[in-house]
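Novice: Have a look; sequence and predicted model below, questions after that.
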Amino acid sequence: MAQNGQHIKDDYPWWLVVFILLGIAIAVAIIVSDLYTQVFFTVVQGVYVTVFVTLVAFALAVILGLCIALLGLSDNIVLRQTARFYIEVIRGIPMLVLLFYVAFVGAPAIVALYNTVAAPLVDAGWAKPMLVRDLSLMWRAIIALMIGYASFIAEIFRAGIQAVDHGQIEAAKALGLSRYRRFRHVIAPQAIRVIFPPLSNDFVSMVKDSSLVSVLGVADITQMGKVYASGSFRFFETYSIVTYIYLILTVGLSLLLRRVEKRMRKTHER
């Protein structure tokens, strides 16, 4: 019992206490300093874009990643090799390079493909031709993040699905459950416990990597800070506030997801 008590003391989140105290100190500085207040209210305007890009890109990446994982587990060798090719190639490309490639190479290709497919409708007057500028830079960034993260998420799904006891899957087959019902009622509920922790880590990483959209001029937190700092030359104050906002988002999200993970674990133990 004494050892357990000592272990609990050692595991007390002192880092969180320090983080909260620093956060309060910075919040007070923002309130009492006109300069920090101005910087904060300028930079915080990009929070909506950061949250929107993160949520949409991650949701699309989860859907695409699940599809790729299922292809990788297919009985068809062509589908398996296609999934493996996608995963290995995309994981080998730096996210920033992928962002530039999708924005300036992929986007024109998508527009050209759309115009080719929609040509009969355009000629009939039922549709309008699409221009490259019609595909906004924010959506180009979202597509790039989706493609990049889907390769990592696919591996998470694959590992989670393969962690399910094969005997239970065979038992579900013996009961006559269809492939969809086996996945929904047998595989998914068990796999989610394996999938959730790394998937939540990727979600937090997506919040941070969303800052890359600033290189395209998308008005997220980083871009708003960059514009303000370049105009005022207040680099220390600006990037301190940018860091502060990102830390609130990522640490707060990490604590929330960790709480959900613990609740899932307790539910499973019951």
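Specialist: Received it, and whenever you're ready, just let me know what you need. Residues are numbered from 1 along each chain as shown.
Novice: all contacts plus neighbour counts: C-alpha atoms, from now on.
Specialist: Fine.
Novice: roughly how far is stretch 159-178 from the heart of the chain?
Specialist: Computed by C-alpha atoms, centre = their mean, to the nearest Å, the chain-centroid distance of stretch 159-178 equals 29 Å.
Novice: Next up, a structure to set beside the first:
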Amino acid sequence: MFRKLSSRWLKRIGALWLGCLLVLALGYFPSQAQDSAAVWEVGTEPTFPPFEMKDEATGNVIGFDIDLINAIGEAAGHPVKIISLPFDGLIPSLQSKTLDAAISGMTITAERAQTIDFSRPYFEAGLAIAVVEGNDSIQSFEDLKGKRIAVQIGTTGAEKAKEVEGATISTFDGAPLALQELLNGRVDAVVNDLPVTLYAINEANLKGIKIVGELLTEEYYGIALPKGSENLATINAALGELIENGTYAEIFGKWFAGEPPDLPEIAPALSSGTASGLDWGLLFRNLMRGAWVTIMLTFFSFLFGLIGGSLVAFALISPFKPLRWLCRVYVDFFRGTPMLVQLFMIYFGIPALFQGLGFDVSFNRFFAAVLALSLNVAAYLAEILRGGIQSIDRGQWEAAESLAMNPIETMRYVVFPQAFRRILPPLGNEFITLIKDTSLAAVIGFEELFREGQLTVATTYRAFEVYLAVAIVYLVMTSIASMVFKRLEAYMDPIGRSEKQRKAAAKPAPLGA
């Protein structure tokens, strides 16, 4: 009977799987046969207004680039699906062919053209220097010598800033963050694309910024595609058609003043230049420098987090209700909100808030990163410590009280040592997690281990090798931390130690001793 039922169910399961495969096949093969209607997945980084940005009302990505690629897709008979990605992730995505194309104000350069293909130029741009109003010390590119410069990672502005002698360069994931850094007074200038900076000055809430000097470069934007993509000719033909029939001029007029310039069919930058090779020696030095920064961030954040977490844990078990409720709100807030949001609030939000009130407040990057990480880890450690303390049997408190020990002595000599041994494993887990969470400090321009890897990928476009090396360094650090905590657990275990000592004492001495 059991065999018959088993056989029957196996047949049903097999038929179900076969049906699923047929459905998938029917959904897949027609799309291959009807290639003209295939959906183009196009990547963009939606923090580059007016080329691409999020519509606050609908949440959709809008902008000049988005209107243009949709018009190109319509002319070519291909629906377009917009995929939001960080700017420095667009080229690696094209290299792995997970995207059909990318349009994100990407400048056509000979270096990039070594690893991806570009369409004909669709926009003429150039790099400009932005400073705060009232700063008359910077009027040209030469005046940037020895100054603090903010740039967007992976852009031609970031490459141009490297040419400035003695400059301190801070990289950010988006142009708005770099401009906010300028407003907060932590950098002297921003080197970025002129249209984006002008839009921020005129349209966004970034008043108090001005453009100085002449354009540093003459650049052209192009649509990026995987190397050898069959869609290149289709996109070029559709773009040429839009320029000829006036659709391009209509889209240009929607987002910019004046008439669109005449665009060449081939960008001048493609006539010269070579891609940067991957220097393994330089990569090793950069990753070691980043690893040291990561270690410092982890050490100080965990130290202050442990101190703060201990105080909060004691407050959570305090009989004083207002204090207990206040600490509960703190723990729930920092455990219930993303650390990335907390980091942005502390580094960008608080200074902007106080400056709006007329106070000049600015945080050092290291201080802001340690503060955010410490506050976050303290919330988690507080719950771990509270659980460890409350796991100690209540009878030990009563026994200590009978020995005339006050509550502080009971906690110090009886409860906390036992609780600490019990919470060592979760403490180790939090420490290892913190090592990896320090990578979030990259968003405020802090060049820790992960950021060093990002900066290398932005110039070499060798994502797999670089990120594999970054992962190996993280693995080494977390493995060492895990080993240290295991040794500490063994050392703090009195039963285990006495057992080892007993076995060592019982071991017979070698002959001749």
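Specialist: Received, thanks. Remember, it's a predicted structure, so these values are computed and weren't measured experimentally.
Novice: Got a TM-score for the pair?
Specialist: Aligned and superposed, the two chains score 0.76 in TM-score terms (TM-score structural alignment, normalised by the length of the first structure); 221 aligned residues with a C-alpha RMSD of 2.3 Å.
Novice: what ranges do the helices span in the stretch 51-200 of the second structure?
Specialist: 64-76, 90-95, 156-161, 175-183, 194-202 (DSSP state H, counting those that start in this stretch).
Novice: tell me what the longest one is packed against?
Specialist: For helix 64-76 of the second structure, the helices and strands in contact under the criterion 3 or more C-alpha pairs under 8 Å, 6 or more residues apart in numbering; DSSP states H and E are strand 52-54, strand 80-84, helix 231-245, helix 247-255.
Novice: same thing with the second one?
Specialist: Using 3+ C-alpha pairs under 8 Å, 6+ apart as the contact criterion, the secondary-structure elements in contact with helix 90-95 of the second structure are strand 101-102, strand 116-118, strand 224-226.
Novice: chain center to that helix: distance?
Specialist: On C-alpha atoms, centre = their mean, the centre of helix 90-95 of the second structure falls 16 Å from the chain's centre.
Novice: Where in the first structure does it fall?
Specialist: Under TM-score structural alignment, helix 90-95 of the second structure corresponds to no residues of the first structure.
Novice: and if you look at the first one?
Specialist: Counting by TM-score structural alignment, helix 64-76 of the second structure lines up with no residues of the first structure.
Novice: buried ones in that helix?
Specialist: Neighbour-count burial for helix 64-76 of the second structure, with 16 or more other C-alpha atoms under 10 Å as criterion, is recorded at 64-73, 75-76.
Novice: if we can go back for a sec, most tightly packed of the helices and strands packed on helix 90-95 of the second structure?
Specialist: strand 101-102 (a mean of 30; mean count of other C-alpha atoms under 10 Å).
Novice: Give me the contact list for that one.
Specialist: With contact meaning C-alpha atoms under 8 Å, 6 or more residues apart in numbering, strand 101-102 of the second structure is reached by 40-44, 90, 94, 223-226.
Novice: if you set the cut-off to 6 Å instead, what comes out?
Specialist: 42-44, 223-225 (C-alpha atoms under 6 Å, 6 or more residues apart in numbering).
Novice: Can you tell me which of those is nearest T197 of the second structure?
Specialist: Using C-alpha to C-alpha, T44 comes nearest to T197 of the second structure of the contacts of strand 101-102 of the second structure, at 18.2 Å.
Novice: Would you mind measuring from that closest one to P407 of the second structure?
Specialist: Distance, T44 of the second structure to P407 of the second structure, using C-alpha to C-alpha, to the nearest Å: 60 Å.
Novice: How are the helices of the first structure distributed by residue range?
Specialist: Ranges of helices in the first structure, per DSSP state H, are 2-10, 14-32, 34-43, 47-72, 77-91, 95-101, 107-117, 119-123, 137-162, 166-174, 179-182, 188-209, 221-232, 235-269.
Novice: and the alignment partner in the second structure of D209 of the first structure, how many neighbours?
Specialist: Applying TM-score structural alignment, one finds that D209 of the first structure aligns to D437 in the second structure. When neighbours are defined as other C-alpha atoms under 10 Å, D437 of the second structure has 16 of them.
Novice: cool, the one 4 residues further on as well?
Specialist: Neighbourhood size, A441 of the second structure [other C-alpha under 10 Å]: 27.
Novice: How about G308 of the second structure?
Specialist: 18.
Novice: quick one: contacts for it?
Specialist: Going by C-alpha under 6 Å, 6+ apart, G308 of the second structure touches A378.
Novice: how about it, what's its match in the first structure?
Specialist: Counting by TM-score structural alignment, G308 of the second structure lines up with L64 in the first structure.
Novice: re the thing from before, minimum distance to V215 of the first structure: which of the helices of the first structure has it?
Specialist: Counting by C-alpha to C-alpha, V215 of the first structure lies closest to helix 221-232 out of the helices of the first structure; the figure is 7.8 Å.
Novice: got the angle for that closest one vs helix 34-43?
Specialist: Angle, helix 221-232 of the first structure to helix 34-43, by axes from the mean of the first three to the mean of the last three C-alpha atoms, to 10 degrees: 130 degrees.
Novice: which part of the second structure lines up with helix 221-232 of the first structure?
Specialist: The aligned range for helix 221-232 of the first structure in the second structure is 449-460, by TM-score structural alignment.
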